[in-house]
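A.B. asks: Dropping the sequence and predicted coords here.
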Amino acid sequence: MREGLKIFKIGGGIIDDEAQLGHFLTELARIPGRKILVHGGGKGASQMLQNLGIEPQMVQGRRITNAPTLDIVTMFYAGKTNKQVVALLQAAGVDALGLSGADGNAIRAVKRPVKDIDYGFVGDLPDGSVNTELLGQLLQAGITPVFCAITHDGLGQLLNTNADTIASTLACALAVQYKVELHFCFEKDGVLSDTNDEHSVIPQIVPAQYQQLKAEGVIAAGMVPKLDNAFAALEAGVERVVIENALKINESVKTVLCRS
């Protein structure tokens, strides 16, 4: 019988707010069992780029990563942010280990090919990119891996990779060994039926219902790629996907995505 594993992804404003980040990590520490945390980078890297006279470039929420930008995001994501998160988890009683994809060859990416847009040093994750043996050993030892959004190509090149993609890829790869729950944690209480009503959380969504909500325009804009990836993860063997408020992960209000 497969053991349970919960994978949490945080990003956005939660990373930039010290008090909120501390609250989330304290709540995360209360959740029993095996866990993995994936975090984005917040706004710190963009601010440093601007301070150095380098204008951040984003296309549809994805960062264009040239060589100077890669240096900065690596320092922030794999350095300052990752180690601060690990330190706060240790303080909350969680034995955490900060990782990039390069550490232990944990996640190997391929540089995104140039098509209409040259994203620079951005990594995509093919099948077989996750070192499930390493992660299984860490989890069995009671360690909580904490991943930043930096991967590598196995040839010495670091790559900037979307944190949502990392979380989904980890969940799908580890679903062979574990009963995986994938949690996307952000500023809202879940998926809303009315974007103007913060209380209109949809408690559960199944695939047929999701297609109807998209067709009706209830779910649109930035939420669509997140939910597309979530349902793809369910098809790949993930038990369920949860969309929830990062500050309320131990409360009942949330949206649960399931196969049926």
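C.D. replies: Sure thing, it's come through.
A.B. asks: For the rest of this, base every contact and every neighbour count on C-alpha atoms.
C.D. replies: Noted.
A.B. asks: So the residue in the chain sticking out farthest from the centre: helix, strand or coil?
C.D. replies: The outermost residue of the chain relative to its centre, with distances by C-alpha atoms, centre = their mean, is Gly53 at 28.7 Å. Three-state call for Gly53 (DSSP: H, G, I helix; E, B strand; the rest coil): coil.
A.B. asks: Kindly report the same for Asp197.
C.D. replies: coil.
A.B. asks: and here's the other structure:
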Amino acid sequence: MKTKLTVIKIGGNVIDDAETLKHVLQEFSELNSPKILIHGGGKIASELSLKLGIQPKMIEGRRITDAETLKVVTMAYGGLVNKNIVALLQAFGCDALGLTGADANVIPAQKRANKEIDYGYVGDFETDSINIERLSFFIEGGLTPVFCALTHDKNGSLLNTNADTLAAGIATALSKKYDVKLIYCFEKPGVLLDAEDDKTLIRELGYLHYQQLKDDGIIHTGMIPKLENAFAARRHGIDVGIKHALDLNKSAGTILL
């Protein structure tokens, strides 16, 4: 029987709100099974960009990353956000290890090639390229990996990689060795028919229903990459849920079919 492993991605306003983040990390630290945390930090990166006079550019929830923006996301994701999370987890007795995909060469990637849109220093990776043996070494050594949304091209450059994609890829790669559960946590109770009304929660969501909601413009912007990646993991037999971060250890949110 495979060992259970929980992969959790946090993002959105969860990271911006100190009290919420503290509560979520305490609950995360109390999970008994081995676990991995993946975090975003897009809002902090955008705020930092504006302070530095760099206008953030987004397409369907994905950040265009030129050379200056890469510096900003490296500072925000790999520095400020990642190390604050690691320090908080240590305070809760969780022996966390802050990582980018470059550390220990765990997640090599390639600069995105797109003839229509130049995403800049944005990285895409193959699930098979994730070094699951090295990750397992950390996990089985009692460490909890905490990944920010950065990979590398093996030629000396970091690459900005969507955190939702990273979570799905890590979960899928490790499903070969572990019984993986993937949970996306943010500031909403799950997938909503009306983003402004928490009572419109969709408790179960299949891919065809998602496509219809996307075509109708009900699901848009940042929820698109989140759900595309969530369904990609689900197709590999991984249990996937999307919920409010404060409901981390509760039976709540949206379950993907």
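C.D. replies: Arrived safely, thanks for sending. No experiment lies behind these values; they were computed from the predicted model shown.
A.B. asks: what's the TM-score here?
C.D. replies: Overlay of the two chains. TM-score (TM-score structural alignment, normalised by the length of structure 2): 0.92; 254 aligned residues with a C-alpha RMSD of 1.8 Å.
A.B. asks: what's the spacing between the residue farthest from the centre of structure 1 and Gln47 of structure 1?
C.D. replies: Here Gly53 of structure 1 is placed at a distance of 10 Å from Gln47 of structure 1 (C-alpha to C-alpha, to the nearest Å).
A.B. asks: With Phe121 of structure 1 instead?
C.D. replies: Going from Phe121 of structure 1 to Gln47 of structure 1 by C-alpha to C-alpha gives 19 Å.
A.B. asks: between these two, which one's more packed in?
C.D. replies: The residue with more neighbours, out of Phe121 of structure 1 and Gln47, is Phe121; 22 against 14, by other C-alpha atoms under 10 Å.
A.B. asks: Now do the contacts for the more buried one.
C.D. replies: With contact taken as C-alpha atoms under 8 Å, 6 or more residues apart in numbering, Phe121 of structure 1 is in contact with Ile64, Thr65, Asn66, Ala67, Leu70, Lys111, Arg112, Leu158, Leu159, Asn160.
A.B. asks: ok, now which ones touch the third one?
C.D. replies: Contact criterion C-alpha under 8 Å, 6+ apart gives Tyr119, Gly120, Phe121 as the residues in contact with Asn66 of structure 1.
A.B. asks: same thing with the first one?
C.D. replies: Contacts for Ile64 of structure 1 were tallied using C-alpha under 8 Å, 6+ apart; they are Pro56, Gln57, Met58, Asp118, Tyr119, Gly120, Phe121, Val122.
A.B. asks: Can you select the buried ones among those residues for me in ChimeraX?
C.D. replies: Entered in ChimeraX, the line below selects the buried ones among these, by 16 or more other C-alpha atoms under 10 Å:
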select :56,119,120,121,122
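A.B. asks: out of the contacts of Ile64 of structure 1, which are inside strands?
C.D. replies: Those of those mapping onto strands are Met58, per DSSP state E.
A.B. asks: okay, the contacts of Ile64 of structure 1 in a markdown table with distance to Glu187 of structure 1 next?
C.D. replies: Formatted as a markdown table, the contacts of Ile64 of structure 1 follow (distance: C-alpha to C-alpha, whole Å):
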| residue | distance to Glu187 of structure 1 |
| --- | --- |
| Pro56 | 23 |
| Gln57 | 24 |
| Met58 | 21 |
| Asp118 | 31 |
| Tyr119 | 27 |
| Gly120 | 29 |
| Phe121 | 29 |
| Val122 | 26 |
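A.B. asks: Show me where structure 1 has its strands.
C.D. replies: Using DSSP E, the strands found in structure 1 span residues 3-10, 34-39, 58-59, 62-63, 96-99, 110-111, 123-124, 144-147, 150-152, 158-160, 178-186, 204-205, 240-245, 255-257.
A.B. asks: Would you mind putting these into TSV with distance to Ile166 of structure 1 alongside?
C.D. replies: Below are the strands of structure 1 laid out as TSV (distance: least, C-alpha to C-alpha, whole Å):
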stretch	distance to Ile166 of structure 1
strand 3-10	9
strand 34-39	7
strand 58-59	19
strand 62-63	14
strand 96-99	12
strand 110-111	13
strand 123-124	9
strand 144-147	8
strand 150-152	9
strand 158-160	11
strand 178-186	11
strand 204-205	23
strand 240-245	14
strand 255-257	19
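A.B. asks: between the ones you listed, which gets nearest to Asn229 of structure 1?
C.D. replies: Asn229 of structure 1 lies closest to strand 240-245 among the strands of structure 1, at 10.0 Å (C-alpha to C-alpha).
A.B. asks: what's next to that closest one, contact-wise?
C.D. replies: Against strand 240-245 of structure 1 from outside (C-alpha under 8 Å, 6+ apart): 180-191, 230-231, 234, 253-259.
A.B. asks: Give me the buried subset of those residues.
C.D. replies: Buried members of the contacts of strand 240-245 of structure 1, counted by 16+ other C-alpha under 10 Å: 180-186, 188-191, 230-231, 234, 253-258.
A.B. asks: Filter the contacts of Phe121 of structure 1 down to the buried ones and hand me the PyMOL line.
C.D. replies: The PyMOL command for the buried members of those (criterion: 16+ other C-alpha under 10 Å) is given here:
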select buried, resi 64+65+66+70+111+112+158+159+160
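A.B. asks: Present the contacts of Phe121 of structure 1 as CSV; the columns should include distance to Val241 of structure 1.
C.D. replies: Formatted as CSV, those follow (distance: C-alpha to C-alpha, whole Å):
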residue, distance to Val241 of structure 1
Ile64, 28
Thr65, 29
Asn66, 33
Ala67, 35
Leu70, 31
Lys111, 28
Arg112, 27
Leu158, 29
Leu159, 26
Asn160, 24
